[in-house]
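# Got a predicted structure here, sequence first:
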Amino acid sequence: MADSNSPNLAFEKESIIIVQHGIFALLLKTLSNYIQVKYQSIQASPMDTHHLIMFIFLLALFIYATALVVEVMLRASESIYHTHVGNIRLFAGGFAAILLLAILYPILGCIISLMWACLFVKIAYESFQELYSILCRTVGGVHHMFSRLIGSVRCLEEEEPNQPPA
């Protein structure tokens, strides 16, 4: 009976992604609806007036979708790298929302993008430190493996000189 009351941690981890995805979808849909209303009376579309912002928005949206799929796959395989991909997903989604906000309210979009950039640098620095430590451990392990391999090859070479040539 006590087991039925305990939370399912796997469900909680996956539900976080679903909730975050729902929030970004709602935010992007709301901002795009506002842009549609704003440009309803104007002959030009946002693709014409803000072509660079819209291109970067589409690129950020593609990165968000790709990172979402990769993060779910890494979580399913219980990889330690899912947090890094999750950070990429969150920042790509946030950047996409900021770009749409910059079309609607350029000053507010610039202010929020500066805050987003500061947060991005902080998280990127922390992720870089963690990835660098993983890289150092991997290189150390590979170096140790090769030194053992070379040591065993040297032992084999020392034992074989007494045998006649084939």
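Right, received. Where do you want to start? Residues are numbered from 1 along each chain as shown.

# For the rest of this, base every contact and every neighbour count on C-alpha atoms.
OK.

# which helices and strands does the longest helix along the chain pack with?
Counting residues, the longest helix in the chain under DSSP state H turns out to be helix 106-159. Judged by 3 or more Cα pairs under 8 Å, 6 or more residues apart in numbering; DSSP states H and E, the packing partners of helix 106-159 are helix 82-104.

# Buried residues in the helix it packs on, which are they?
For helix 82-104, the neighbour count (16 or more other Cα atoms under 10 Å) marks 82, 84-104 as buried.

# Can you check what angle separates the longest helix of the chain from helix 82-104?
Helix 106-159 and helix 82-104 are oriented at 160 degrees to each other (axes from the mean of the first three to the mean of the last three Cα atoms, to 10 degrees).

# Show me how far helix 106-159 is from its chain's centre.
16 Å (Cα atoms, centre = their mean, to the nearest Å).

# Over to stretch 92-112?
On Cα atoms, centre = their mean, the centre of stretch 92-112 falls 20 Å from the chain's centre.

# take a look at this one as well, against the first:
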Amino acid sequence: MIFLFLIPVMLGLLQVEYQSKNVSPFDTHPINMWVFLAATFIYCAGLATNLESHNHPTTRSKIISRVILSPGALASVTLASVLVLRLIGWIILCLWTILAIILARHLLKHIYEWLKHGTYNTISVGCVRFNKFYECLTLKKHDLPI
């Protein structure tokens, strides 16, 4: 939830920095700004999905919670990289990349557990249904007169 506070504050700082200039941040830092817009869109979509699934906490909602951390951090980092010197901005982006790799590792573990649990449940339900079907077939064979 910190990104809900941090991003608007940084946008306000960006607006103050560029208010007296004849160029926009899209002119001076186009890649950073487009990455910011894409990351913000993904973050908002993930946040909306997470809020909907908040009433029914599942493994899926835990995965979504971890997924929205990455674009939220990326949006904040790209704005910070516009506000600071270029070298410091690139260092911040490199640190964010390391953070994203760490988050992805944990995320893959949760996805694996979710898929393993889902596959096990599907196989269990399939076996139960097959056994019921097989029992019906064997009962019918025994009931037939010879």
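Received, thanks. The model shown is predicted, which means the values in this text are computed figures rather than measured ones.

# TM-score of the superposed pair?
Once the chains are overlaid, their TM-score stands at 0.80 when taken by TM-score structural alignment, normalised by the length of structure 2; 143 aligned residues with a Cα RMSD of 2.2 Å.

# what's the neighbour count on the aligned partner of residue 51 of structure 2 in structure 1?
By TM-score structural alignment, residue 51 of structure 2 lines up with residue 72 in structure 1. Residue 72 of structure 1 has 16 neighbours, counted by other Cα atoms under 10 Å.

# same question, residue 47 of structure 2
With other Cα under 10 Å as criterion, residue 47 of structure 2 counts 20.

# So it versus residue 41 of structure 2, what's the distance?
10 Å (Cα to Cα, to the nearest Å).

# what's the answer for residue 108 of structure 2, then?
22 Å.

# Tell me which of those two has more neighbours.
residue 41 (15 against 12).

# Can you tell me what that one aligns to in structure 1?
Residue 41 of structure 2 maps onto residue 62 in structure 1, by TM-score structural alignment.

# host element of its match?
helix 51-76 (DSSP states H and E).

# how close does that helix sit to structure 2?
In the superposition with structure 2, the average deviation recorded for helix 51-76 of structure 1 is 1.8 Å (mean Cα distance after the TM-score superposition for structure 1).

# What are the contacting residues of stretch 4-24 of structure 2?
With Cα atoms under 8 Å, 6 or more residues apart in numbering as the test, stretch 4-24 of structure 2 has contacts from 25, 75-76, 79-80, 82-83.

# with the residues you listed in mind, which one is nearest to residue 122 of structure 2?
Using Cα to Cα, residue 75 is the member of the contacts of stretch 4-24 of structure 2 that lies nearest residue 122 of structure 2, at 38.1 Å.

# give me every residue that touches the counterpart of that closest one in structure 1.
By TM-score structural alignment, residue 75 of structure 2 lines up with residue 96 in structure 1. Residue 96 of structure 1 makes contacts with 28, 56-58, 60-61, as judged by Cα under 8 Å, 6+ apart.

# again with residue 47 of structure 1
Contacts of residue 47 of structure 1 (Cα under 8 Å, 6+ apart): residue 54.

# Show me what it aligns to in structure 2.
So, by TM-score structural alignment, residue 47 of structure 1 is matched to residue 26.

# quick one: buried residues of the helix or strand containing that match?
Taking DSSP H and E as the criterion, residue 26 of structure 2 maps to helix 25-28. For helix 25-28 of structure 2, burial by neighbour count (16+ other Cα under 10 Å) applies to residue 25.

# Stretch 22-33 of structure 1 now?
Under the neighbour-count rule (16+ other Cα under 10 Å), stretch 22-33 of structure 1 has 24, 27-28, 31-32 buried.

# next one: stretch 31-45 of structure 1
31-32, 35.

# Stretch 53-61 of structure 1 now?
53-54, 57, 60-61.
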